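*Asks:* Here you go, sequence then predicted model.
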Amino acid sequence: MSANSSSTSTKAVGECASLILQGRDRPGIVAAVADVLAKHNGNIVSLDQYSDDPEGGHFFQRTIVQLEGLKARLPELEADLTTALSEGFDITFTLRDLSQPKRVAIFASKSDHCLLDLLWRHSHGELPVSIAMVISNHPDLAREVQRFGIPYFFVPSQGPDKSEAEAEHLRLLKDNVDFVVLARYMQILSPSFIEKVGVPIINIHHSFLPAFIGAGPYAKAKERGVKLIGATAHYVTEDLDEGPIIEQDVARVNHSDSAADMQRRGANVERNVLSRAVYWHAEDRVLRNGNHTVVFP
């Protein structure tokens, strides 16, 4: 991807807010929301919706609304939406000013391809985020990151006890970020850290999960004689590599490709999959429902 979406780009339409709805499907939800937006003279720039079962299933909606004087008017709009959606609807919603980009921290180790791709896209205006910091368990990438003007924190993390490192991570992240991206960060996060960090964490995995997990995935793929290699971006949960999937992609390979060839081509897939996942999350295009996601790209 280019990180641009096929839908209307929210960064091109001025004072806009994202309105995300989730809950039990029933008639009248869209009309109720549209009535409130019309009352506030809001212009619906884009609208995506999905129901997994129109007979009482789960309903999802993403609306981008343009409203003059947005910042001052958001509290009243939110109050009116709360009132309208409390009248017989089992719906929750979030309303966010899109002029305030989400703040992200990127975790990395020694592999730089995903990290530098995100930094390059951000520096060229392709990712609507504010990168607060890069955190690594190695010092190797400090100079590369600092060229982008991004703070770099080296936090050693070795051995089975990661508590000291994770305490420092939590100190750095506290109240500073809205989500975390693991750009080939080769450390396992503890359940305690995942709970305490309190924000979504996105990971890039070097395969179609759960195939070829662990170290040396491309050597394993070569040994197995695969014809496709891929990558998966997913949310991190306490169950290792089992979190809700955001995006996946593949590249075709054949018998003549070496493990190094596969790794090189796989790195490109990883970059594209991760950048799409970060972009979609940043623009509130990913709606979680248990261990599944609804993505409005």
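*Replies:* Arrived safely.
*Asks:* rest of the way, CA atoms for contacts and neighbours
*Replies:* Noted.
*Asks:* Could you pull out the helices in the stretch 151-297 of the chain for me?
*Replies:* Here the stretch 151-297 of the chain has its helices, by DSSP state H, counting those that start in this stretch, at 163-173, 191-197, 217-224, 259-282.
*Asks:* Out of the ones you listed, which is the most enclosed?
*Replies:* helix 259-282 (a mean of 21; mean count of other Cα atoms under 10 Å).
*Asks:* about what we covered before: can I get the helices of the stretch 151-297 of the chain in TSV with distance to Asp117?
*Replies:* As requested, the helices of the stretch 151-297 of the chain are exported to TSV (distance: least, Cα to Cα, whole Å):
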stretch	distance to Asp117
helix 163-173	22
helix 191-197	25
helix 217-224	21
helix 259-282	6
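*Asks:* so which of these gets nearest Arg62?
*Replies:* Nearest to Arg62, of all the helices of the stretch 151-297 of the chain, is helix 259-282, at 11.9 Å by Cα to Cα.
*Asks:* ok, structure two:
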Amino acid sequence: MNGPVASSWVLTLACVDRVGIVAAVSQFLAERGGFITDSQQYADRESGRFFMRVAFEATNNRMDGGTQWLRVEFAPIGDYFAMDWRLTDVDERPRILIAVSKGSHCLADLLHRWQTSTLAVDIMGVVSNHPDMRRITEWHGISYHELPANGDKPTQEAALFDIFERTCSDYLILARYMQVLSEELVAKLVGRCVNIHHSFLPGFKGARPYHRAHERGVKLIGATAHFVTANLDEGPIIEQAVERIDHRATAEDMVRIGRDIETQVLARAVRWIADRRVLLNGRKTVIFR
């Protein structure tokens, strides 16, 4: 491979599984001087669907037309295989809007990763139903939108969605946002809203779940990041993690451990989304790591 690399891209696709998909994609790139740096694919025999993620670079000036030119060139292949596909420049960072209530751990972690350039996203703002997280948000130079519920949920959600659209956000990240989204809002954000919650559901719902889990002698603490659907906390799972504890752990220990796991799980989910590694597969996900 000679000469400087003009740019690099990621192509993701999903379609009905059939012979020739990988060959068509590889030939398309080879004919235009594309050098594949990473390629992963998965055929789901149960659903009959095929999923693929290809990262590639330009090796010559045949790709000087850029991202939009590549999309136009690839469109006939996408149509032929009836693909749901996306081709993006690796420098194109997803735009996220973060929603939070009073818990700071997940928000603070995302802000730190963003500020230190270890999370390739653009944070377009933070929305909250409380004033508590304003100081840390604005310290990072990010807009803070306080939207108290005040018993008028439709108005509050309309304002939230308006901010989402005005900032041209790609994803809404619920970083311990202690509000249940309406079915109407969830329908507008299908595949674009990610939530994080502790692993005690559905056994320990509501307030003080860690304390009630401690009372029952729970030995595993975990967290789940998932896409939000109308079925509460049952959307397609992106990432999970657990940590084992024993009888010596106090309720406060469990809260601390749980918060650490939540931050790690949510950060991984957002990073994989930013890297175009997450594809929806019905009620499940395909994660190309």
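*Replies:* Structure's in. What do you need? Small disclaimer: the values here were computed from a predicted structure and weren't measured.
*Asks:* Overlay the chains and give the TM-score.
*Replies:* Overlay of the two chains. TM-score (TM-score structural alignment, normalised by the length of the second structure): 0.91; 282 aligned residues with a Cα RMSD of 2.0 Å.
*Asks:* between the helices of the stretch 151-297 of the first structure, which gets nearest to Ala38 of the first structure?
*Replies:* helix 259-282 (26.2 Å).
*Asks:* Find me the equivalent region of that closest one in the second structure.
*Replies:* Aligned using TM-score structural alignment, helix 259-282 of the first structure spans residues 251-274 in the second structure.
*Asks:* Next, count neighbours for Arg252 of the first structure.
*Replies:* Here the number of neighbours of Arg252 of the first structure (other Cα atoms under 10 Å) works out to 12.
*Asks:* I figured it was touching Asp261, is that so?
*Replies:* No - using Cα atoms under 8 Å, Arg252 of the first structure is not in contact with Asp261, being 11.5 Å away.
*Asks:* So Leu111 of the second structure versus Phe28 of the second structure, what's the distance?
*Replies:* 39 Å (Cα to Cα, to the nearest Å).
*Asks:* and Arg18 of the second structure, how many neighbours?
*Replies:* Neighbours of Arg18 of the second structure (other Cα under 10 Å): 12.
*Asks:* ok, the equivalent of Ile287 of the second structure over in the first structure - contacts?
*Replies:* Counting by TM-score structural alignment, Ile287 of the second structure corresponds to Val295 in the first structure. Residues in contact with Val295 of the first structure (Cα atoms under 8 Å, 6 or more residues apart in numbering) are Ile246, Trp280, Arg285, Val286, Leu287.
*Asks:* what about 7 Å?
*Replies:* Arg285, Val286, Leu287 (Cα atoms under 7 Å, 6 or more residues apart in numbering).
*Asks:* so stretch 213-233 of the second structure matches what in the first structure?
*Replies:* By TM-score structural alignment, stretch 213-233 of the second structure lines up with residues 221-241 in the first structure.
*Asks:* Closest to Pro27 of the first structure out of the contacts of Val295 of the first structure?
*Replies:* Out of these, the member with the shortest distance to Pro27 of the first structure (by Cα to Cα) is Leu287, at 20.6 Å.
*Asks:* Any idea how many residues pack against the nearest residue to the closest one once chain neighbours are set aside?
*Replies:* Spatially, and ignoring its direct neighbours in sequence, Leu287 of the first structure is nearest to Val294 (5.1 Å; Cα to Cα, 6 or more residues apart in numbering). Val294 of the first structure: 19 surrounding residues under other Cα under 10 Å.
*Asks:* I'd guessed Val294 of the first structure sits against Arg285; true?
*Replies:* No - assessed by Cα atoms under 7 Å, Val294 of the first structure is found out of contact with Arg285, at 8.1 Å.
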